[in-house]
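Q: below is the structure, and that's it, no one-letter string:
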């Protein structure tokens, strides 16, 4: 139950805030984004520090706060305080970003709400990929604009964030003024914002996990299988790297359905069966699941029904059927 007024959710037919729709025009003046040019970030982890560096480089004044003292890159300065006390500078921030773990967002919002630290004219965003504005529910009585900003990018080294965020897509969600602020910040950092509803975020984030986190896991499995074939861990990864890089290069030029190669794509059921015979039960289950997804891609790429049926038989398992997508 959101607050009524300028930041209540618009009607379903309001095209300005349609989920999945990129913004109609670029926000070009910072005064159009927030009334106060200060952005406050609570949470000095990799995402928080990386975003802070990018914001400073873009000309924002940034405040950064954490629970414990730690070194932060210049020109950032870190204020430190107890977890149950808001930063002293909260009132200065036109936009307040909660850069904390997903399970810490609502408790932090509760701390801010109890202290009545947030005003109606402020914007409060979090960086979760899976949660929406509902994570900020304790702040609804403040009548602040609530939402989320999730750059679709990994930040393992905060120093690289300004360059990494350039060209990155970013999911934005929330109340209208929060969406406007998130889009404006994203655009000034060189990102390409797109809008989602709160209900769409979980499946969106699952897709991001497949693209990034599980990509790493699949490469680790490939490395382990080459080790079982007799290579050392180091040699296995060095052997795989050119293959991985070549695959990624293909994906920079083609969509997945056109970049797919390998035994499923060419309908080689004999090779598929030999692979399955060589694998442990757990690896075979994963191979089959991924193989069935690959078969769906191959069919989209024009594989004939007879070949697809033979490949499906080679991949046969007691797993439920693959859900076909349009």
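A: Structure received. Given the structure is predicted, the values throughout are model-derived calculations rather than measurements.

Q: CA only for contacts and neighbour counts going forward, please
A: Noted.

Q: now do the strands in this protein.
A: Ranges of strands in the chain, per DSSP state E, are 38-42, 61-66, 78-80, 95-98, 123-126, 145-151, 169-174, 192-195.

Q: what about residue 252, neighbour count?
A: 11 (other CA atoms under 10 Å).

Q: one more: residue 215?
A: Neighbour tally, residue 215, other CA under 10 Å: 12.

Q: go on, residue 105?
A: Burial of residue 105 is recorded as 20 neighbouring residues (other CA under 10 Å).

Q: so which of the strands of the chain is nearest residue 269?
A: Nearest to residue 269 among the strands of the chain is strand 169-174 (38.2 Å), distances taken as CA to CA.

Q: next one for the comparison:
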């Protein structure tokens, strides 16, 4: 899966399940309007021992809830009572990051999102009480000090669509059937067939999106299902969980099979694609997990966003 904002690499437990918190943000003061990089003034004395959140601007856009994937601008500090170092911000690159609201993140963040609409801003203090004893021990082994709270100022910008929406057309690939239930439901892909797999790469548009084309070097956020041609065996799917992000499309840094990279480079955001990927653009002559060697792979891919 994708890396979060690089500054969070030092906070590997950020999205671990967490305990409760209050709305008292411990005397912290935040300057700046939502949509601009914030500045935080820290109080004197010891850092907060309890996690908390504070809504700074309730926002006027759509409400947010668990299960939503939200593009946010995010700034984070380490509150040590001395330097109170700013670890980083998305405002530097001017590129909001997607985060899924779920119970895998600290409860103070879930609560902050629930009380803040798009266009707003909230602050969350993630202190040691947000981690279980086991999580604290694991963090210590990884060289992370959970005794120093992290302070996040989060600006929800937009939500990620849950699926490609629009008029679906038959991709016209013999041996493959795609049912499109509509709304936010996942497409149903069937690959059980006696038809011979195509030797060439197949990239068909089932639903044509209305967004921009994915550009080289961008990241794309997608939902997908993958099956093996002829067997109808599903080996992977993101549906029912967090969407998958592919970084560095069209570059040497991309970490997906060649067929995916080719399909996503130039794809229209909002589209649903059917991909039939021959072995040379997939995993080739080597088995990969539950995928036998020389398999032809079939995917439906919903291109939800690019950034």
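A: Received, thanks. All values reported here derive from a predicted model rather than from experimental measurement.

Q: can you give me the TM-score here?
A: Here the TM-score for the pair of chains, by TM-score structural alignment, normalised by the length of structure 2, is 0.29; 161 aligned residues with a CA RMSD of 7.1 Å.

Q: between the strands of structure 1, which gets nearest to residue 291 of structure 1?
A: strand 169-174 (28.8 Å).

Q: now for the closest one, which elements pack on it?
A: Other helices and strands packing on strand 169-174 of structure 1, by 3 or more CA pairs under 8 Å, 6 or more residues apart in numbering; DSSP states H and E, are strand 145-151, helix 176-188, strand 192-195.

Q: including mean neighbour count, could these go into CSV?
A: Formatted as CSV, those follow (neighbours: other CA atoms under 10 Å):
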stretch, mean neighbour count
strand 145-151, 27
helix 176-188, 25
strand 192-195, 24
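
Q: dump the ones you listed to TSV, plus distance to residue 98 of structure 1.
A: Shown next, in TSV, are those (distance: least, CA to CA, whole Å):
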stretch	distance to residue 98 of structure 1
strand 145-151	9
helix 176-188	13
strand 192-195	19
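
Q: which stretch among those comes nearest residue 224 of structure 1?
A: With distances scored as CA to CA, the stretch of these nearest to residue 224 of structure 1 is strand 145-151 (31.3 Å).

Q: for the closest one, packing partners?
A: So strand 145-151 of structure 1, by 3+ CA pairs under 8 Å, 6+ apart, packs with strand 123-126, strand 169-174, helix 176-188.

Q: tell me what angle the second one forms with helix 176-188.
A: Taking axes from the mean of the first three to the mean of the last three CA atoms, to 10 degrees, strand 169-174 of structure 1 and helix 176-188 form an angle of 160 degrees between their directions.

Q: before we move on, the earlier item: adding distance to residue 250 of structure 1, write the strands of structure 1 out as TSV.
A: What follows is the strands of structure 1, written out as TSV (distance: least, CA to CA, whole Å):
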stretch	distance to residue 250 of structure 1
strand 38-42	38
strand 61-66	39
strand 78-80	43
strand 95-98	37
strand 123-126	34
strand 145-151	24
strand 169-174	20
strand 192-195	23
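
Q: follow-up on the earlier one: residue 299 of structure 1 is nearest to which of the helices and strands packed on strand 145-151 of structure 1?
A: strand 169-174 (28.9 Å).

Q: so the closest one versus strand 145-151, what angle?
A: Using the same axes, to 10 degrees: strand 169-174 of structure 1 against strand 145-151 is 170 degrees.

Q: how about the secondary structure of residue 114 of structure 2?
A: Under the three-state scheme (DSSP: H, G, I helix; E, B strand; the rest coil), residue 114 of structure 2 adopts helix.

Q: then residue 136 of structure 2?
A: Per three-state DSSP, residue 136 of structure 2 ends up helix.

Q: how many neighbours does it have?
A: By the criterion of other CA under 10 Å, residue 136 of structure 2 has 19 neighbours.

Q: against residue 189 of structure 2, how distant is it?
A: With the distance defined as CA to CA, to the nearest Å, residue 136 of structure 2 ends up 42 Å from residue 189 of structure 2.

Q: now swap in residue 151 of structure 2 and tell me
A: Residue 151 of structure 2 is 44 Å from residue 189 of structure 2, by CA to CA.

Q: list the buried residues of stretch 53-62 of structure 1.
A: For stretch 53-62 of structure 1, the neighbour count (16 or more other CA atoms under 10 Å) marks 53-56, 60-62 as buried.

Q: tell me the one of those residues nearest residue 248 of structure 1?
A: residue 54 (26.5 Å).

Q: skipping adjacent residues, who's closest to the closest one in space?
A: Using CA to CA, 6 or more residues apart in numbering and skipping residues adjacent in sequence, the residue nearest residue 54 of structure 1 is residue 162, 4.4 Å away.

Q: show me the contacts for the one you found.
A: By CA atoms under 8 Å, 6 or more residues apart in numbering, the contact set of residue 162 of structure 1 is 50-51, 53-54, 57, 189.

Q: picking that back up, neighbour count winner among residue 151 and residue 189 of structure 2?
A: residue 151 (25 against 20).

Q: list the contacts for that one?
A: 76-79, 123-126.

Q: with distance to residue 109 of structure 2, neighbour count and secondary structure as extra columns, can I get these in TSV?
A: TSV is the format used below for these (distance: CA to CA, whole Å; neighbours: other CA atoms under 10 Å; DSSP: H, G, I helix; E, B strand; the rest coil):
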residue	distance to residue 109 of structure 2	neighbour count	secondary structure
76	13	23	strand
77	15	20	strand
78	16	19	strand
79	17	22	coil
123	8	29	strand
124	6	29	strand
125	9	33	strand
126	8	30	strand
